[in-house]
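# Structure here, sequence nowhere to be found:
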């Protein structure tokens, strides 16, 4: 069982700060690294994998630094977001080559077991350049697992997979986590993390915005203030009526309609049709105006 630790880690490129003073500890099991695109997730994974040196702080696996320490690759497997797979090889040839680089005593046997884990034995003798993206992803996972690493890092691993492939991959990662492997996977999709991991590290703009149990963090996301754009047949009359609604924390009248701030998403969306009907007002548009992942996660920085 292995532990991955980041201690006050920052990484910058010139004047651009990609990761800002992040500390986290990954224990055996499955952890989700969640955040919008460009948040710094890939930079964190690359520092964990020894591809990047931290500009400040320390990254270690079982107490050993990851930077300039090739010995960590005996216990580490990585599936990077960018593909680096030679298309002229078959899946079996590629995974066997990875097994040989790990100096395994039985490369062919190890490759066979890894390809079975990801359900790629039926296509193992086809060239990789004939594969769908989902098949290439599974082949890359097999290559990362061929030496049975204790630590597995995956950057957006479900890209290109169909629903059945996703389900199987989630079951595989769950199984590995239950057997004591330390697994970190990154995603910008909330539902992927919800289905796969109870523990979450949330990164926003290079900073650690939240850490811990997914359900607690999900409640923070659900309970955050919400902003809606509303248009109706009588915006001024509707604004007056909404001010008295308990779930509404603010209303602004603009040329394009109303901007409504609600403290509770569900209560407001249920109350609005009732209020409009009672006032004889016809609703023409109701759109949440701050539902991007960036706005959701940014709220966590202030929570």
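That came through fine. Given the structure is predicted, the values throughout are model-derived calculations rather than measurements. Numbers count the residues shown, from 1 in each chain.

# use CA for all of it now, contacts and neighbours both
OK.

# need the contact list for residue 108.
96, 99 (Cα atoms under 8 Å, 6 or more residues apart in numbering).

# Pull out the buried positions in stretch 267-276.
Buried residues in stretch 267-276, defined by neighbour count with 16 or more other Cα atoms under 10 Å: 268, 272, 276.

# Need the three-state assignment for the last one.
With DSSP: H, G, I helix; E, B strand; the rest coil as the basis, residue 276 sits in helix.

# this is the other structure I want to compare:
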């Protein structure tokens, strides 16, 4: 088993801090790197892959530094977010080139195996320029897997994939993780991480906001304070009814309706229909007004 370890890692560009004092250890299995766009996920992945030097701290793979150490690529595969595929090549040619760069003893057989893993055999002799984005993604995953790396890093790997392609890729990552590979994939979509990974590292504004079991972190997200906008047939009477609820911490009434602050998402959304029905009030609109990923993740920094 090959671990990836980050110890007090920071990375800055001039006065801009992209990653701030992050420490984590990644072992066998699938780990999700979760955070809003611009949180620092790609910078972290690039330091793990040896593309960037940490401004402070250390990044090691199997005990060896990743920066200026080409030897780590024998054990490492990377699928970056930015596409870099030559459209005039076929998938087979592209993956075969990767196999030859790794100097595999039977590059042709390795390329065919990798293409079969990602279910691209039927299209392997077509030019990449004719592929959908999802097909190009799978081709790039095949190239990263061709040398059977112990560690696989994927930056937003499900972008552009249709539901069937996503399900297959999720099964593939599960299988590789169960076989002892260390896999880290980044995403800004909570549901992707929930489907693939039981372990999560949450990054917000370059900081490690939460780390551990997905279900525990999901509970933190669900149980955080929430703000709702409610419009009904009688806002004033509904406000009176809501203020007495244990899950409600505050109610404001204006011409747009009610702004309700709830301490618990689940308790409030279960209580509201019962209150409205019992009072003969019709709820016309219920909207969470603080449901952006940035607000959810920022709460974790303070939790």
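Here it is on my side, so go on. Computed from a predicted structure; not experimentally measured.

# quick revisit: for residue 23 of structure 1, state which of the buried residues of stretch 267-276 of structure 1 is nearest.
Within the buried residues of stretch 267-276 of structure 1, the smallest distance to residue 23 of structure 1 is 37.5 Å, found for residue 268 (Cα to Cα).

# Tell me if I'm right that the closest one and residue 244 touch.
No: contact criterion Cα atoms under 8 Å: residue 268 of structure 1 and residue 244 do not qualify, at 11.7 Å.

# Tell me the secondary structure of residue 157 of structure 2, please.
Here residue 157 of structure 2 is recorded as coil under three-state DSSP.

# give me every residue that touches the residue nearest to the spatial centre of structure 1.
Residue closest to the average C-alpha location in structure 1 (Cα atoms, centre = their mean): residue 187, at 1.8 Å. Residues counted as contacts of residue 187 of structure 1 (Cα under 8 Å, 6+ apart) are 32, 33, 34, 35, 155, 156, 157, 193.

# could you redo the last one with a cut-off of 7 Å?
Residue 187 of structure 1 makes contacts with 33, 34, 35, 156, as judged by Cα atoms under 7 Å, 6 or more residues apart in numbering.

# so who does the third one touch?
Under the criterion of Cα under 7 Å, 6+ apart, the neighbours of residue 35 of structure 1 are 187, 188, 202, 203, 204.

# so can I have a markdown table of those residues showing secondary structure?
As requested, these are exported to a markdown table (three-state DSSP):
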| residue | secondary structure |
| --- | --- |
| 187 | strand |
| 188 | coil |
| 202 | strand |
| 203 | strand |
| 204 | strand |
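
# okay if I get these as JSON lines plus distance to residue 94 of structure 1?
What follows is the contacts of residue 35 of structure 1, written out as JSON lines (distance: Cα to Cα, whole Å):
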{"residue": "187", "distance to residue 94 of structure 1": "26"}
{"residue": "188", "distance to residue 94 of structure 1": "29"}
{"residue": "202", "distance to residue 94 of structure 1": "34"}
{"residue": "203", "distance to residue 94 of structure 1": "33"}
{"residue": "204", "distance to residue 94 of structure 1": "36"}
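
# unless I'm mixing things up, residue 252 of structure 2 is touching residue 258, no?
Yes: assessed by Cα atoms under 7 Å, residue 252 of structure 2 is found in contact with residue 258 at 5.6 Å.
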